[in-house]
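Novice: sequence isn't available, so here's the structure alone:
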């Protein structure tokens, strides 16, 4: 049976109410097409809703991704609860005897300094140019980042960074300098930690002590010393602005390399400081009118030799350095500068002509306190310290140890010895003049550096005894006990030869050279303070008086007569080695003992340079300058003036009888050798 359309409709809705017939919407003739507009509006709202929805979804996923990214990079860092600011490498500030800074040693180049120590405008200069919202943000500055991005997109004013001072500190403390997204994320995490852990002033203080300023200077104190030769506590507004501007590009903006760029950058800093109210307009104008200038670097020259020597011996006194320390030395800045200038100028004027490339000067007080230490001609070209480390043959400047050994065994300056040819197992040393004077006194032989007499005395007293005498006076280098020892063929360093001569200048007391007086921490705790010196008397008064008389004769009529100091009791001795490889002059007064060495590092020969020549000239110029304003004073041991003549009693000299031709003249004995006594510490130590 076929159903009608109504019947099919009724069956389809069986059990439910039949829906009412749909009515056609009424159209308002006055709003033609109004229904279509509403449909389009609903579609627009639907599209906006969908867009908002998907943006929300995208934002959620971005947040999740960012959170995961942050979590991943945070996991690469140490646990936050274990995070600590790395300890700053210690600085060793080396001071001259007057307290002025000679040099800084250590990785940072300067000591730690607090905000309270520096002028208020110094830290504010960094805030003004690097992070003007420093006191407002929480370690990351969204406003600053946005501003930097906009500026960079516009391409105006050069590329800008959005890193805060806190982020820069985080990078310096914990991270490398690589430019990667990973590092920037870790930098931001660490910046937030720093802000939660430290106050703003503490963060700024850490920053000022850790940021790099170029030329090996880490921290504002090191930079101030490096570029302006002054402490950060004393910088002007102009200098503070130049330092603050420098951190953006230390190598490019260094005032000693690119003063124009450094000054231009400093002007921007000054303007920013004035704009933000950190300094007055008047102060800004003053700073702009008188810009900062990099000073000539103090410490670029010879003081570094002294500073290096301090570092060589510092461990012996305080061990490992755990924090910043200050080392007070014995170095006199005026004497150091004078010695350097005279040596360098002399070599510049005569070095090339005479075949001399290097030199060294050691000057000390008679108690061993180093006043000047010049280890070479130019520290920037060679850091090898010839004053303390170069072992060179001393030539005739070693002869005093031979003569002292002989005098301690009964001879006097008036003792006669024969200047004549000598041959020892085929070795035939000659005098410089290759002539012979015949019988002469020891004093004359010493003053004119007669080789044959020194060699004969060395044989009389035995080379082994001469070695013991030299060691007793402070020579620590290995000495060969052979006939040529008398002519200074065993190598020594300038500093040990100077300290040995100091014994003749101080009344016969043992001398241990020293350069450190005191070591303190920055809080004032004394880690070391010098007490005492040496091992007591090592030359008895009578032999000392005789030796000083012979030294003095050298300066009045011998090889040192051209450089004698008027009004002073002066002793000295020249030294020249075979083929003119080394030339020395060592001399002393009651106030100062100084040695000058000239030669070549490769041990090549100079052009007939004698110790009585250019070395003596340098010694004389320096000593005259050093003694200006001092009241002349005699040598502590006094000068022996001879004794009544008597007939030689025939007593043998250690090492054998004097030559038969001179026995009748050996009667000038002014004293009797003391009876053997218990050996002192040095004699036991060195086998004397």
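Specialist: The structure has been received and is ready for your questions. Keep in mind the model is a prediction, meaning the values are calculated, not measured.
Novice: please count neighbours and contacts with C-alpha atoms only from this point.
Specialist: Noted.
Novice: how many other residues sit next to residue 135?
Specialist: Using other C-alpha atoms under 10 Å, the number of residues around residue 135 comes to 12.
Novice: wait, isn't it in contact with residue 200?
Specialist: Yes - between residue 135 and residue 200 there is a contact at 6.8 Å, judged by C-alpha atoms under 8 Å.
Novice: what about versus this one:
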């Protein structure tokens, strides 16, 4: 069959245009080929020039990279060869620590750079290890010391927050932080740096050059140590606030337990300290530290270290401080006892030292709470009046000390119980009567309370007055002390001799310079509260001097044999036991019927004496039971007069509140005193005093007394 369509197409029949013809008709005319052949050489030239420069760039980059890698490798190798051994990196403190224990052997204070002992990733609680990694470097076990992703992320955050790229978030891995902690192997040299603080600041420098060195050092550490060894260094070296270096010291400091025993909430709180140890220290702000711990628990949960149930349990029972850490007590006492030993074993020790003391945490708490209760109730809001307390046993063992109204967490503050020297006022009068009683006087002997003028060479006549501005005529020594009368105290002092009064007071432990004029009897001299309390302890123990002490023994950490010990503070006899027992009776009457009435303790016999200085700049109450001696001082640091406060007022009330708490649960004991019924008139009066021969009350003394008193003695 003939294909007429193809035949027609081929033959160009009428009405039909072949396909080739149609395509040809549609095609556009081509441009001449001449110009295209002329452009080809130019493109080739550009291509060759571009290739040449690309080759140069590649050559520069590749060779630069090789050179940089070579330099980095040499740097890393040099760093690695100089890195100390693992054992030498766990504790490089230049100063040691002092652990201070109470009378029961429990730790209550720390000083210096505390290190709890070496720990490893195997010995710490696994949850603590996980908390540290989750918080500080979640890719720790996957990188080679440096995390480019972490650095880039930190730089982006810093710039977004308006800081320079390297200021603020550092993006440092745990290995880099360890490099910084050990100052990249550069030890502290006191000949180079002015102080350890300057050395540490230099180690924390964050310049670009320092960051590069830190990265190289971190890689060197990764090549020298295993991951667990690097983490071990970190766990031992990290500063965690409150003087604690390393997680073992911090766990002991805050929770009273080892880092091997901490639970999830405690581990989270410790790990949370790494970002800002002082700010987040639970002893500074427990709630803030707990909030930070909650963030750590969240990170641990997100990274799979704890389950939903674990996180919920930890969040429901956040970590709290141990009793000792929560109390934050004993700061004044700890500072004081640090000065009792040699500096090279306390303040400037390069060793770890343990000090056992006389401190009693129960009594300290009673002192702080009792003081706070009275001041909260009686002082106006915003008052800057200060107060101090010392409590000790009769042998001088100091059990508690409050050096000011701020007593929580105090370290290095002004201790008014020890450092403040203030006029003692009438609190000094017991030493006047102690002198007379030791010379043969009796508590019921009479002295004349009538106007008195004494001519003082160089100053002229001096006419003292009583606080009440009136006179009572003949009064017994007991009555004179009960009502704190000035004139009788001066008459007795002048009769027995100011020198004798000074000797007795100094022998009892008043170390401050004592006045030489007749106003000595009125307490115009200055003394510290610690001195005065120790002197009153001498009265309680029967008339022997007392040296207040707080240090029982001192030894190196881990050693059994002490380097120094203290077994008691009793010294030489100052007045006779009989004189001391009469004086105790007189001071007991001060509380029972006199100016110290607000200091009475229900069910207990107590004795004491009030003291108020001119213009009420100082107010005192010192006294004792058969078990404890306590001294209270109140005043302003700038000597501003107290408003409406005398020794028989707020100080006596504080004494009563504090001693009530101190004696809670103790069986009452009677005071070692002689009562009128126990001291008949025919008791021999011959006594002895230190540095003086035995003496009685001879005719010569009788004549002097009669001439001064102007009244017969009973």
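Specialist: Sure thing, it's come through. Given the structure is predicted, the values throughout are model-derived calculations rather than measurements.
Novice: how much space separates residue 632 of structure 1 from residue 339 of structure 1?
Specialist: In this view, residue 632 of structure 1 and residue 339 of structure 1 are 21 Å apart by C-alpha to C-alpha, to the nearest Å.
Novice: who has more neighbours out of those two?
Specialist: When residue 632 of structure 1 is set against residue 339 and neighbours are counted by other C-alpha under 10 Å, the residue ahead is residue 339, at 28 against 16.
Novice: next helix or strand past the helix or strand containing that one?
Specialist: For residue 339 of structure 1, the host element (DSSP states H and E) is helix 333-354. Where DSSP H and E defines the elements, the next helix or strand beyond helix 333-354 of structure 1 is strand 358-364.
Novice: which residues in structure 2 does that following strand match up with?
Specialist: Across structure 2, the stretch matching strand 358-364 of structure 1 (TM-score structural alignment) is residues 386-392.
Novice: what's the matching stretch in contact with?
Specialist: Here stretch 386-392 of structure 2 makes contact (C-alpha atoms under 8 Å, 6 or more residues apart in numbering) with 367, 398-405, 416-417, 529-530, 533-534, 537, 548, 628-637.
Novice: give me the mean distance between it and structure 1.
Specialist: Superposing on structure 1 and averaging over aligned pairs (mean C-alpha distance after the TM-score superposition for structure 1), stretch 386-392 of structure 2 comes out at 0.7 Å.
Novice: sorry, back to before: just the buried subset of the contacts of stretch 386-392 of structure 2, please.
Specialist: 367, 398-405, 416-417, 529-530, 533-534, 537, 548, 628-635 (16 or more other C-alpha atoms under 10 Å).
Novice: re earlier: just the ones in helices from the contacts of stretch 386-392 of structure 2, please.
Specialist: Cross-referencing those against helices under DSSP state H gives 367, 529, 530, 533, 534, 537.
Novice: and the fourth one? What does it align with in structure 1?
Specialist: Just to be clear, that refers to residue 533 of structure 2. When structure 1 is aligned by TM-score structural alignment, residue 533 of structure 2 is paired with residue 498.
Novice: what's near enough to touch the closest residue to its match other than its chain neighbours?
Specialist: Leaving out its chain neighbours, the residue that sits closest to residue 498 of structure 1 by C-alpha to C-alpha, 6 or more residues apart in numbering is residue 595, at 5.8 Å. With contact set as C-alpha under 8 Å, 6+ apart, residue 595 of structure 1 has these partners: 361, 362, 363, 494, 497, 498, 584, 585, 586, 587, 619.
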